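*Asks:* Coordinates for the following, if possible.
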Amino acid sequence: MGRRMYDLWADIGNTPQIHVIRAIVKELREYSIYITGFNRGEVVQLLEIYGLRGKVFGSDKYDSLLKPYPFVKRSVKLMFRAPRAKMLLSFENAMPIPAGKLKGMKIFLILDNDLKVILRTPIFQRATSWLKRFANFILVPKVAEENFKRYFKEVIPYQGYKEHIYIADFEPDPSFIKMIPVEEYVVLRPESLTSLYVLHNKSLVPEILRLLKREGVDVVYLPRNKKEKKLAEGFKNVYIPPKALDGLNLIYHSKATLTGSGTMAREAAVMGVPAVSFFPRERLLAVDKDLVERGKMLHSREPEEIVEYVIENWNRKRKGDFKTAKRTKKQIIEYIKNNI
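*Replies:* Below you'll find the predicted structure:
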């Protein structure tokens, strides 16, 4: 890395983060930017697909007991290997914060998961939330502002959701459907049961797949690892892509998107696609609660209700929320440019 001073260092710690970071750096071409990544989910594949030239440090452990180890190891390594930069940009990712503070950077942190800071979580999750307090700028969705204010002294609210940031410039690719071996399908992403803020150990995926099979519905299934892949064994109506696909096109062309996490359901809801979250907690993120209350997303842990919703909304695509998306992205970009 030498002694070069960059305008911006962006660190990517998980799959959803890459979409946010990619959308932002596209608008900062006049600035020098250094990108680093963590080998978790589809981060490495998507860095290549999107042409983001980044250095990868560390790999995740899909075991809740071992999970803190690679995070701590990577944070320490970044203190020695991170570039010199004026600003660190991170989304929901505390790993680069110690390095950013050590090297005198302004830290620009975008958050949307208020459950991490308002609920009692495992000690390591609480430690990462504490690290986020060292950020100079903390941007949060307006609908989650009050929850974040209970933990951080000062936050900066933005309109919409983080998904708006990168859906703002989305243009559907009509030829994408040729990459899928079925004409009509639903997308299914399992729960992230190893996440530190998810205190649950049973997946609904096998039962949802059984019910979808009974209805003759084909499924594009997106496991993160071998353990999640096993949940779909024996189902002939399931297609597992051999490599990472363009997630937004995959969702846009689907009949419905179902996820045990939150991001893909929000992406679907913002684009007008029937969206289902089976996130394994009774209390939802504020952004998800907002979408449910506005009738843009179903949240349920009942497989029968989920599949019934899919069938009832099979051809009921809504108008996408692209105007809000453009406003949200513009607000974020202007704030970064004004503070680099």
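
*Asks:* all contacts plus neighbour counts: C-alpha atoms, from now on.
*Replies:* Fine.

*Asks:* where does the helix or strand where residue 77 lies sit relative to the chain's centre, distance-wise?
*Replies:* Under the criterion of DSSP states H and E, residue 77 resides in helix 68-81. Taking CA atoms, centre = their mean, to the nearest Å, one finds helix 68-81 lying 21 Å from the centre of the chain it belongs to.

*Asks:* just stretch 248-262 next, same as before
*Replies:* With CA atoms, centre = their mean, you get 13 Å for stretch 248-262.

*Asks:* and it, how far apart are its ends?
*Replies:* Stretch 248-262 has an end-to-end distance of 14 Å (criterion: CA to CA, to the nearest Å).

*Asks:* helices or strands next to the helix holding residue 77 in the packing?
*Replies:* Applying 3 or more CA pairs under 8 Å, 6 or more residues apart in numbering; DSSP states H and E, one finds that helix 68-81 contacts strand 54-59, helix 97-102.

*Asks:* if you compare the ones you listed, which one is most tucked away?
*Replies:* helix 97-102 (a mean of 20; mean count of other CA atoms under 10 Å).

*Asks:* one step back: reformat the helices and strands packed on helix 68-81 into TSV and put distance to residue 324 next to each item.
*Replies:* Below are these laid out as TSV (distance: least, CA to CA, whole Å):
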stretch	distance to residue 324
strand 54-59	30
helix 97-102	30
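
*Asks:* Name the secondary structure element that contains the nearest residue to residue 50 once chain neighbours are set aside.
*Replies:* Of all residues beyond its chain neighbours, the one nearest residue 50 is residue 22 (7.9 Å), with distances taken as CA to CA, 6 or more residues apart in numbering. Assigned by DSSP H and E, residue 22 belongs to helix 15-25.

*Asks:* And for that helix, what's in contact with it?
*Replies:* 10, 12, 33, 40-43, 46-47, 50, 52, 89-92, 162-163, 165-166, 263, 329, 333 (CA atoms under 8 Å, 6 or more residues apart in numbering).

*Asks:* here's the other one to compare against:
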Amino acid sequence: MLVWFDALTAKQARIASVLALEGEGRGYRFIVTCRKYDYVINVLKMYGVNGYCEGEHGEDVRSKLVNGLSRSLKLINVVDDFNVHISLTSPDAFRVAFGLGKPSIALTDTAHAFHVNKLTLPLADRVIAPIAIPKRKLMAYIPHGEEGKVKFFNGVFEVMWVYRFKPNWSEVEQLGLRNGDKYVVFRFEESKAAYYKYSEQSRIAVKAIRFLLKQGFKVIVFPRYDDQRELVASRFNRELSNGNVIIPSKPVDGLQLAYFSSLVITGGSTFAVEAALLGVPSISYFPSTYYTDKYVIKAGAPLIRVKPSRLISSIRKAMEIGKVGLIKDLEDPTGLILNEADVLANEHRG
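*Replies:* Purely as a prediction, here's the structure:
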């Protein structure tokens, strides 16, 4: 069986990598495609998984549409033939799989991503989601009579790699940090995503980084876009020079950085969930609610959800929490996904 996975973000690259490595043990073959965005290809390389990068994203509605359609055409030649397509709702890949008459599995944990869900979930043969996502939210995208294609699991996708994680200090050391250095990892918001309808939080980010520096922390910063990188360079030129603010210039495993850090802060959700599952205090300042965040908090993870305007006070609160142990006993969906892929491939052959 040949499975095609299209990974558009670093998170999706981790999902693809775990599935590819576990799938190999079952005798499955994987082809992983990706988009030239963020740290996607670096994550695949970290797991030793080959990725074929085609196309880019876009910063406005028109460029996203043009780039997406162009990318779909390129993907047809890259994937050639496959038995099952899996992605975390990639419109580019769904267009190809549906057009070629191939079955698709949609992984989703973002009920708020209206545009992407509207394009992909109706075309999926299976939809796999964390039980934290309210059923009614997903069913809004599912055609009448196809409700049975939705499968829930009692965990989050991040469990797939967090439960397989092994600490390695050398990953952190390559950034010039010494054992005993106190540092915080800061990840900017995904301000250009289609679902991000909020004001840019750069002022809050700068304020938070300055506050952390005053508390004696080094700050490792991960911008998502060039304008965010330029902002950090202009506001923290001296701190970048003396090593108190670090923007990694080469691939580094964010999970390793999170594990050895004092705190993780992100304008999204995934990085905070990953760190919190490892037992590291984490803050997500995404302006809206993530159902999966509430779920992992209820499971005992040291995760704080906060409005951007309250970020500084939340940093103080997070420092008081301190680290806890690994959050255990959540369901790993890897087996479920691979089993459903096998079922669909056999049904399609029949």
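
*Asks:* what angle do the helix holding residue 77 of structure 1 and strand 54-59 make?
*Replies:* 140 degrees (axes from the mean of the first three to the mean of the last three CA atoms, to 10 degrees).

*Asks:* check the fit of helix 68-81 of structure 1 onto structure 2 and give the mean distance.
*Replies:* Taking mean CA distance after the TM-score superposition for structure 1, the mean distance separating helix 68-81 of structure 1 from the aligned residues in structure 2 is 2.7 Å.

*Asks:* how many other residues sit next to the equivalent of residue 305 of structure 1 over in structure 2?
*Replies:* Using TM-score structural alignment as the criterion, residue 305 of structure 1 maps onto residue 313 of structure 2. By other CA atoms under 10 Å, the residues close to residue 313 of structure 2 number 11.

*Asks:* One more: residue 205 of structure 2?
*Replies:* Residue 205 of structure 2 has 25 neighbouring residues, counting by other CA under 10 Å.

*Asks:* Against residue 229 of structure 2, how distant is it?
*Replies:* As judged by CA to CA, residue 205 of structure 2 and residue 229 of structure 2 stand 12 Å apart.

*Asks:* so the helix holding residue 22 of structure 1 corresponds to what in structure 2?
*Replies:* Going by TM-score structural alignment, helix 15-25 of structure 1 lines up with residues 10-20 of structure 2.

*Asks:* Check the offset of the matching stretch from the chain's centre.
*Replies:* Distance of stretch 10-20 of structure 2 from its chain centroid, counting by CA atoms, centre = their mean, is 9 Å.

*Asks:* Give me the mean distance between the helix holding residue 22 of structure 1 and structure 2.
*Replies:* Looks like 0.8 Å for helix 15-25 of structure 1 (mean CA distance after the TM-score superposition for structure 1).

*Asks:* Now stretch 339-350 of structure 2: buried residues?
*Replies:* By 16 or more other CA atoms under 10 Å, the buried positions in stretch 339-350 of structure 2 come out as 340, 341, 342, 344, 345.

*Asks:* How about residues contacting that stretch?
*Replies:* 1, 3, 83, 84, 102, 103, 105, 125, 126.

*Asks:* what's near enough to touch the second one?
*Replies:* So the one you mean is residue 3 of structure 2. Going by CA under 8 Å, 6+ apart, residue 3 of structure 2 touches 28, 29, 30, 31, 82, 83, 84, 85, 86, 341.

*Asks:* Let's see that with 7 Å instead.
*Replies:* 29, 30, 31, 82, 83, 84, 85 (CA atoms under 7 Å, 6 or more residues apart in numbering).

*Asks:* Now secondary structure too, for these, in a markdown table please.
*Replies:* Listed next are the contacts of residue 3 of structure 2 as a markdown table, based on DSSP: H, G, I helix; E, B strand; the rest coil:
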| residue | secondary structure |
| --- | --- |
| 29 | strand |
| 30 | strand |
| 31 | strand |
| 82 | coil |
| 83 | coil |
| 84 | strand |
| 85 | strand |
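
*Asks:* Quickly name whichever of those is closest to residue 93 of structure 2.
*Replies:* Top of the list for closeness to residue 93 of structure 2, among the contacts of residue 3 of structure 2 and by CA to CA, is residue 85 at 7.8 Å.

*Asks:* that older thread, tell me how far the one helix or strand the match of residue 305 of structure 1 maps to lies from the chain's centre.
*Replies:* In the assignment (DSSP H and E), residue 313 of structure 2 maps to helix 311-321. On the basis of CA atoms, centre = their mean, helix 311-321 of structure 2 sits 24 Å off its chain's mean C-alpha point.

*Asks:* Could you do stretch 173-187 of structure 1 as well?
*Replies:* How far stretch 173-187 of structure 1 lies from its chain's middle: 22 Å, per CA atoms, centre = their mean.

*Asks:* same question, stretch 157-164 of structure 1
*Replies:* With CA atoms, centre = their mean, you get 13 Å for stretch 157-164 of structure 1.

*Asks:* Identify the residue range in structure 2 corresponding to that stretch.
*Replies:* Stretch 157-164 of structure 1 corresponds to residues 152-159 in structure 2, going by TM-score structural alignment.

*Asks:* So which bits of the matching stretch are buried?
*Replies:* Buried residues in stretch 152-159 of structure 2, defined by neighbour count with 16+ other CA under 10 Å: 153, 155, 156, 157, 158, 159.
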